[in-house]
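# fold the following and give me the result.
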Amino acid sequence: MKIKSNALLLLLALIAFNACRKDLVQDTIPSTSNNARTEAIAAAPRTPYVPKFMAYWLPYAGNDDEMALRDIPSSVNVLALFAGGIHPDTGTAALDIGLAISGPRKDWDKIIDTAHLLQAKGTKVILSLFVNDWTKAPANLDYDAFARAVKKRVLDEWKLDGIDLDIEGSPVDANTYKAVNSLAKYFGPSSGTNALLSAVVYETSGYDVLKNTPGVYDFVSTMDYWSVSSGSNQLTFTSIINTGVPAGQVLFGISAEKNFRSTSTAANVQKCVNWNPTQGTKGGIMVFDLGGDYTQGFPITKVITGKPAASGVTFYQDINYGGTASQALAPGNYTLSQLQAKGVANDWASSVKIPAGRKVIMYQHDNFTGTSWTLTADTPNFTSLSPNANDQVSSVKIQ
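As a prediction, the model looks like this:
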């Protein structure tokens, strides 16, 4: 994913760090070419699954983009966990999946457990994977064994819904094509399974991979985020469609990262939602860094879905959720100045909407002092609380 901020450097450093850890996820891949090959899956190809709304969640995101995984709105059809790296180039010909998990997001087991909750609500959860190192694969790598190892880890053990390939910048070659085509035996429409295989591409490298791996993807997303305002989207779509991917399987990529907020305005996003290439109707919309949209109150999501996103704690100026609404507040402790930055003025709130599973503790004074009120569900009228909390809230804890 094209990252126009310091997040890219952090991500690469994290993946490199994971590659040196003893507890790195590994599956041994035979390095000899005389092992038995995997038989082709005896299932007929299926129709590609194309979401109307696909998004990426960044577990390493900082305060500007931080979003709890459980706060993903149900309107997201496919969510990609960003990101991992598959490295088929180790001296032992092993498959390494390095996970860019840090800080409060480092517990991969909890991430997987939460992903399963999202799946139960109807969102498909896939793992985004960098393909940068695939050109370095040893000549005798068993690509079928490589693909089986990915399938074992992602589908059988983690029970996710598939994988997304991040193809950008770095050179690609025949090794890359072999790896993708082998993965297509277990993921994507040509596999005949329900496991998804998607890709997000940037210019020449991405187009080369698409051209040499035809018919294996459920959908492909664009990465030219500046085209949201520049109008160069037709050129990008034409380049992808010329590789053999139909217009109806291409998603328009939009970034919610801090550096792109001046471009990804609600007005520009609406133009992208309405726009279609000359070759036909596009597949849908992809949002990179959904947390960036979340911390701003979901302006992009609201345009895509045509309705407010049901996630985050939202305070309202008047009773019955009337008047001005605050931004969606993620879990955390908010002093008065922090509340004001989210649109909650001092002694201002009169009602609140609270997602299931959240607990909100409101305080009468700044720095969590004075009378407190504990809420676990939507509350339309603060005057009904005991004591009366209307126009009394000055700090908040959200758990």
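# could you use CA atoms for every contact and neighbour count after this?
OK.
# pull the number of nearby residues for Asn212.
By other CA atoms under 10 Å, 17 other residues sit near Asn212.
# nearest spatial neighbour of it, chain-adjacent residues omitted?
Among residues not flanking Asn212 along the chain, Tyr177 sits closest, at 6.3 Å (CA to CA, 6 or more residues apart in numbering).
# quick one: residues contacting that neighbour.
Residues near Tyr177 by CA atoms under 8 Å, 6 or more residues apart in numbering: 209, 212-213.
# A strand includes it, no?
No - secondary structure assignment (DSSP: H, G, I helix; E, B strand; the rest coil) places Tyr177 in helix, not in a strand.
# how close does it get to Leu183?
Tyr177 is 10 Å from Leu183, where distance means CA to CA, to the nearest Å.
# now swap in Tyr202 and tell me
Using CA to CA, we find Tyr202 at a distance of 21 Å from Leu183.
# looking at the two, which one has more neighbours?
Legend: neighbour count by other CA under 10 Å for Tyr202 and Leu183, higher for Leu183 (24 against 19).
# okay, now the residue nearest to that one when sequence neighbours are not counted: neighbour count?
For Leu183, ignoring the flanking residues on the chain, the nearest one in space by CA to CA, 6+ apart is Ala147 at 4.8 Å. By the criterion of other CA under 10 Å, Ala147 has 22 neighbours.
# before we go on, could you also do this sequence so I can check it against the first one:
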Amino acid sequence: MSTQAFLAYWLGYAEGGPPLEETPEQVTVVALAFAVTAPSPQGDSITLDFLTSKHSEAEMRAGAKALQARGVKVLMSINGTDSWEGHPDGWGNLKPEEFAANVKRIVMDDWGLDGVDLDQEGAAPPGDDFVAVIKALRAALGPDALITTPVFIGPWRDAYLPKVKDDLSMVMTMAYWNDLESAKRLFDQYAALVGPEKMAIGVANSANPGQNTPIDAVPQIAAWNPEGTTKAGVMLWNLNQPSKEETAEWCRMIGDALP
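The predicted structure follows:
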């Protein structure tokens, strides 16, 4: 069994797909996508309306418990876009401590999950407001919770990362269309910000049209390690699509190749 992480997204907003508890055995971390930042009677918080739009909360809770019983870590992925009827301005106007307290209450205390994934994909560089949110989440969730985030635009956009590298558990590239050499170059750019041991490389067989990872690059990416050290692992988008059989094959390829 590899010591590297294999994180995969399971989409509560996607029709069909295998149940959460049927996640292939090679996957070590599952992120449930997506909760959305939103105001609430308790203050800045998250809404689960999008996350539970195609699969019920009861189904996801039961699936998460089944995975955790197998030793799989389960995260809730939180999107901060303001286009999904969530919080105005998304990540940009949250009260960090208030938000973190409500995330802890929902994700950790109520659902009993293992942490959060922060889906921050806006084109503009995240500012100190997002840094404050990450630091508040780490303080509220505790040192053992997982906090992950995907990136892809480039270090110029994500120059904030050195400020929170000690608060993040893992950062995953999501330029899924890259072949091995391109994936390595992007990895190295981000590794300079957070360290190679916290960097994972994302692959996909169900991304937007034209953005899937070349299949021959998948085992190469999984097997590759930066010289003299190790990467954090591999991320897969996603577990629901395009079919149970193809997902199982991709998970097997990745699991077999991870060092």
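# picking up where we left off before, which of the contacts of Tyr177 of the first structure sits closest to Thr222 of the first structure?
Of all those, Thr222 of the first structure sits closest to Val209, with 13.8 Å by CA to CA.
# buried set for the host helix or strand of that closest one?
Take DSSP states H and E as the rule and Val209 of the first structure turns out to sit in helix 203-212. By neighbour count with 16 or more other CA atoms under 10 Å, helix 203-212 of the first structure contains the buried residues 203-212.
# could you dump the residues you listed to JSON lines with distance to Ile254 of the first structure?
Output for the buried residues of helix 203-212 of the first structure, formatted as JSON lines (distance: CA to CA, whole Å):
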{"residue": "Glu203", "distance to Ile254 of the first structure": "16"}
{"residue": "Thr204", "distance to Ile254 of the first structure": "19"}
{"residue": "Ser205", "distance to Ile254 of the first structure": "20"}
{"residue": "Gly206", "distance to Ile254 of the first structure": "17"}
{"residue": "Tyr207", "distance to Ile254 of the first structure": "19"}
{"residue": "Asp208", "distance to Ile254 of the first structure": "22"}
{"residue": "Val209", "distance to Ile254 of the first structure": "22"}
{"residue": "Leu210", "distance to Ile254 of the first structure": "20"}
{"residue": "Lys211", "distance to Ile254 of the first structure": "24"}
{"residue": "Asn212", "distance to Ile254 of the first structure": "26"}
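# what's Asp117 of the second structure aligned with over in the first structure?
Here Asp117 of the second structure is matched to Asp164 in the first structure, going by TM-score structural alignment.
# count residues in the vicinity of the aligned partner of Ala31 of the second structure in the first structure, would you?
The alignment partner of Ala31 of the second structure in the first structure, by TM-score structural alignment, is Ala80. Per other CA under 10 Å, the neighbour tally for Ala80 of the first structure reads 23.
# thought Trp57 was touching Ala80 of the first structure, still the case?
Yes - look at Ala80 of the first structure against Trp57 with CA atoms under 8 Å: they come within range, at 6.2 Å.
# for Ala204 of the second structure, grab the count of nearby residues.
Burial of Ala204 of the second structure is recorded as 25 neighbouring residues (other CA under 10 Å).
# let me see the contact set for it.
176, 211-213, 236-238.
# repeat that for Leu11 of the second structure.
Taking CA under 8 Å, 6+ apart, we find Leu11 of the second structure in contact with 32-34, 51, 238-240.
# go again using 6 Å as the cut-off
Contacts for Leu11 of the second structure (CA atoms under 6 Å, 6 or more residues apart in numbering) come out as Ala33.
# look up how far Ser243 of the second structure lies from Asp256 of the second structure.
20 Å.
# before we move on, what about Leu146 of the second structure?
If you measure Leu146 of the second structure against Ser243 of the second structure using CA to CA, the figure is 28 Å.
# the more surrounded of those two?
Comparing Leu146 of the second structure with Ser243 by other CA under 10 Å, the one with more neighbours is Leu146, at 21 against 14.
# please pull up the equivalent of the more buried one in the first structure.
Matched to the first structure by TM-score structural alignment, Leu146 of the second structure sits across from Leu196.
# just Thr47 of the second structure next, same as before
Superposed on the first structure with TM-score structural alignment, Thr47 of the second structure falls opposite Ile97.
# its match: neighbour count?
Ile97 of the first structure: 24 surrounding residues under other CA under 10 Å.
# got it, and the one 4 residues further on?
For Ile101 of the first structure, the neighbour count with other CA under 10 Å is 22.
# in which helix or strand does it reside?
Assigned by DSSP H and E, Ile101 of the first structure falls within no helix or strand.
# how about it, what does it touch?
Contacts of Ile101 of the first structure (CA under 6 Å, 6+ apart): 59-60.
# state the distance from it to Asp133 of the first structure.
From Ile101 of the first structure across to Asp133 of the first structure, the span is 19 Å (CA to CA).
# same question, Asn276 of the first structure
Distance of Asn276 of the first structure to Asp133 of the first structure, given as CA to CA: 34 Å.
# of all the contacts of Tyr177 of the first structure, which comes closest to Gly91 of the first structure?
Nearest to Gly91 of the first structure among the contacts of Tyr177 of the first structure is Val209, at 25.5 Å by CA to CA.
# nearest residue to the closest one other than its sequence neighbours?
Among residues not flanking Val209 of the first structure along the chain, Tyr177 sits closest, at 6.3 Å (CA to CA, 6+ apart).
# also Thr281 of the first structure?
Once flanking residues are discounted, Thr281 of the first structure sits nearest to Gly248: 5.7 Å by CA to CA, 6+ apart.
# for Pro196 of the second structure, same thing?
Per CA to CA, 6+ apart, closest to Pro196 of the second structure is Lys231, 5.4 Å.
# what residue in the first structure is paired with that neighbour?
Using TM-score structural alignment, Lys231 of the second structure lines up with Lys282 in the first structure.
# wasn't that match part of a helix?
No - Lys282 of the first structure sits outside any helix when classified using three-state DSSP, being coil.
# so it makes contact with Gly248?
Yes - contact criterion CA atoms under 6 Å: Lys282 of the first structure and Gly248 qualify, at 4.6 Å.
# number of residues surrounding the match of Asp117 of the second structure?
Neighbour tally, Asp164 of the first structure, other CA under 10 Å: 26.
# packing partners for the helix or strand hosting it?
Using DSSP H and E, Asp164 of the first structure maps to strand 162-168. Applying 3 or more CA pairs under 6 Å, 6 or more residues apart in numbering; DSSP states H and E, we find strand 162-168 of the first structure packed against strand 124-130, strand 196-202, helix 203-212.
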